[in-house]
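K.L.:
Pasted the sequence and its predicted model underneath.
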Amino acid sequence: MKRKSFTMLAIIMILSVALAACNSKNEQSSPSSSEPATASGEQANAAGGNYTIGISLPAADHGWMGALISNTKTEAEKHKNIESIVYTAKDPAKQTSDIEDLITKKVDAIVMLPIESAALTPAAEKVAKAGIPLIVIDRAVNSESYRLYIGGDNYGIGYGDAKYLVEDLIKRNGKAEGKVVEISGVPSSVTDLRSKGFRDYIKDYPDVQIIASQPGDFTREKALKAMENILQANKEIDAVYSQDDDMTVGIVQAIKDAKREDEMFIVSSGGMQEIFKMMKEKAKPEVVVSLTYSPTMGGSAVSLATLILEGKGIQGLWEKSVPHHIVLEATPVTPDNVDNFLDPDSKY
């Protein structure tokens, strides 16, 4: 899918390691306070140094973010030689202030998931100027000021969703033709890459038309409202491209409220159990695919930050340092294979 180098690196990560966070359950925590919390762990690391890691994350306004916050804290608590300072924020200004505070505290490394890519780029550059290793999760910043980026294959998600959408249109209509709407996320590299991947695929199918696109900001409430507006303005819709499973829940509700669930289908991403259950039950409107985007990357970011501070590479790789850029593969979950992904213990 035009992402061979990223996919190979993702496979190396999956086969080689050992990151403790990858064994964590996708548990959702309750929304965290914006006040800092500290945590020290129960498990000693091999290296003797003691470190402080600052963690700056968006507040848990949807299930995926709640699970990521939980996984990040869980991994930090495993390391006896790591003290963590955790901030959550609801807007870029507060997150910028949190980052500046962590710089003032002279933490040894900072793990950040930017609320918005562009808005947090200056803060990322301040971290670099302070000589503090920056680990960026999920949404990239608009500069190379970070030591490590770890996230999912967002371009691949958009490209893959488009592939499934076109294939389903052919099954239903006999040809690649249909009216499609898009519900996108917040302004960020994640949203931009998912939109680009989607459009790059469907540009070869001129009769597949994007007739509307509105932001749902990765929340089911805003996605519901956006979809309501689109339904009112468009009397014929064949398919919906949702950039996130939480948003898909709101989209489904809007379609049901309009009594148009037999008219269209949805392609989505995230890997949320609520969507998997819809697939299993063959609920309508039908969700034909959800490409996984695991919140365990938060725990992996902390584990990788620890390796960076200890001057270690990833076990199983010949390189003696952690890579600069890690992209995790997106796995398609469909009604045909959903049984392999249902997890009654998962909170996401």
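P.N.:
Cool, got the structure.
K.L.:
going forward, measure contacts between C-alpha atoms and count neighbours the same way
P.N.:
Fine.
K.L.:
any chance you could map the helices in the stretch 151-300 of the chain?
P.N.:
154-173, 189-202, 220-233, 245-257, 273-281, 297-309 (DSSP state H, counting those that start in this stretch).
K.L.:
Beyond the last one, next helix or strand please.
P.N.:
Just to be clear, that refers to helix 297-309. From helix 297-309 onward toward the C-terminus, using DSSP states H and E, the following helix or strand is strand 325-328.
K.L.:
Please compare the first structure with the one that follows:
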Amino acid sequence: MTVLRSTRSRGIRVAAGLGVLVVVAAGCTGNSADDGTGSQSSAPRAASDNDAPGKKVVIGFSGPAADHGWLGAINSAAKAEAGKYSDVEFRTAEGTNDASLQISQIETFINDKVDAIVLLPTDGAALTEVATKAMNAGIQVVNVDREFSSPFAARTTILGDNYGMGVSAGTYACKLVKDKNLSNPVIAEIAGIDALPLTQDRSKGFADALKACGQTVDNRVAAAFTVESGEKEASNLLQAAKKIDIIWNHDDDQGIGVMQAFDNANRHEFAFIGGAGSSNAMQWIKDGKMEATVIYPPTQAADGVRLARLLVQQKGLSDLVQVEVPRRIVLNAPVVTKANVDKYLPLGFKS
């Protein structure tokens, strides 16, 4: 989805589905748990009423320039999430793709002695030093989407799953092959920028999942996460492949151009799978113009805001026995189809 997003971990999925991390289970601390020995366990539990107002938390947020639908959703979702809490003072720096400017923004937050910083870095390596400085100053840093190069630069890291996106798309493609009883299916892929690790991870996940059902990618082009490049590369793909059964496009923003190419060529005979989860894609699914899309959660910074608040208030995730916020959280990459699109539609971002 974003041109600069870094490679994602394929670690433990702590939060799945909608990417909502904090689930309020009001009143559960009043329930005693049987430890299996017949006695009642007195082991401490994570806070249960996490949304109740608590200690005031000042959070500084620095994110990217909103030059892409997914990036715009990242910023707006973070601001909206902070607005839900009366105990959060949210300070937003201007969105930027300039690492030097973003470093100065973090320096300002440090000087202002904010309680926490939620940071989606323009470049993880470039922002590592200043993020470490913030941590050393006692500020809780939540790293979002593009990882720092040192574990000391953040208290916790929240990520999407690029490899998992590919696996989800490939697994769904395998299901289509079986359900449609396709013999010798032609499977195509419209990737993003090939030089980026995120694209490489998505493609590898897709290929690995297809391999599990004996399939391969027959035709592949790489675009640049833009509408124009999507249309151009999809047109090239259609000219090269006279028969296609399934197409996976990595990014729903570039998918607008991809769909235009399909319309221009009057080619809609294939199952079209997208990636990211834009509102455009979800509407196409509802209208029957698109088979599915794979979510790359635009909630990551919003989830980061929640985590930052919990960290400062010394709370944990209410659905975990562990009483502290985990060090690393990788969000799930679910497949959205006509059967479940209404569930995910509220998370769809405008391309």
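P.N.:
The structure has been received and is ready for your questions. Computed from a prediction, not measured in an experiment: that's the story for all the values here.
K.L.:
In CSV, list the helices of the stretch 151-300 of the first structure along with distance to R139 of the first structure.
P.N.:
Converted to CSV, the helices of the stretch 151-300 of the first structure look like this (distance: least, CA to CA, whole Å):
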stretch, distance to R139 of the first structure
helix 154-173, 10
helix 189-202, 5
helix 220-233, 19
helix 245-257, 17
helix 273-281, 23
helix 297-309, 12
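K.L.:
Of all those, which one is nearest K126 of the first structure?
P.N.:
Relative to K126 of the first structure, the nearest member of the helices of the stretch 151-300 of the first structure by CA to CA is helix 297-309, separated by 18.1 Å.
K.L.:
what's the matching range in the second structure for that closest one?
P.N.:
Mapped onto the second structure using TM-score structural alignment, helix 297-309 of the first structure spans residues 300-312.
K.L.:
How far does the matching stretch sit from its chain's centre?
P.N.:
15 Å (CA atoms, centre = their mean, to the nearest Å).
K.L.:
Have a look at how far, on average, that stretch is from the first structure.
P.N.:
In the superposition against the first structure, stretch 300-312 of the second structure averages 1.4 Å from its aligned positions (mean CA distance after the TM-score superposition for the first structure).
K.L.:
Run through who's touching that stretch.
P.N.:
19-22, 50, 57, 59, 74-75, 77-82, 88, 115-120, 140-145, 158-160, 316, 324-325 (CA atoms under 8 Å, 6 or more residues apart in numbering).
K.L.:
Give me the buried subset of those.
P.N.:
By neighbour count, with 16 or more other CA atoms under 10 Å, these hold 19, 21-22, 50, 57, 59, 74-75, 77-79, 81-82, 88, 115-120, 140-145, 158-160, 316, 324-325 as buried.
K.L.:
So which of those belong to strands?
P.N.:
Counting by DSSP state E, the part of those found in strands is 57, 59, 88, 116-119, 140-144, 158-159.
K.L.:
Next, count neighbours for S41 of the second structure.
P.N.:
S41 of the second structure has 12 neighbouring residues, counting by other CA atoms under 10 Å.
K.L.:
swap that for G95 of the second structure, sorry
P.N.:
20.
K.L.:
Could you look up the SS state of it?
P.N.:
Following DSSP: H, G, I helix; E, B strand; the rest coil, we place G95 of the second structure in the coil state.
K.L.:
wait, what's in contact with the alignment partner in the second structure of V267 of the first structure?
P.N.:
V267 of the first structure maps onto I273 in the second structure, with residues paired by TM-score structural alignment. I273 of the second structure makes contact with A169, I246, I247, W248, N249, M290, E291, A292, T293, V294, according to CA under 8 Å, 6+ apart.
K.L.:
7 Å - rerun?
P.N.:
I247, W248, N249, M290, E291, A292, T293 (CA atoms under 7 Å, 6 or more residues apart in numbering).
K.L.:
By neighbour count, which of the residues you listed wins?
P.N.:
Most surrounded of the contacts of I273 of the second structure: other CA under 10 Å gives T293, at 33 neighbours.
K.L.:
I'd say it and K338 touch.
P.N.:
No - counting by CA atoms under 7 Å, T293 of the second structure sits too far from K338 to count as a contact (10.0 Å).
K.L.:
ok, the equivalent of K163 of the first structure over in the second structure - how many residues close by?
P.N.:
The alignment partner of K163 of the first structure in the second structure, by TM-score structural alignment, is T171. By the measure other CA under 10 Å, the count of residues near T171 of the second structure is 22.
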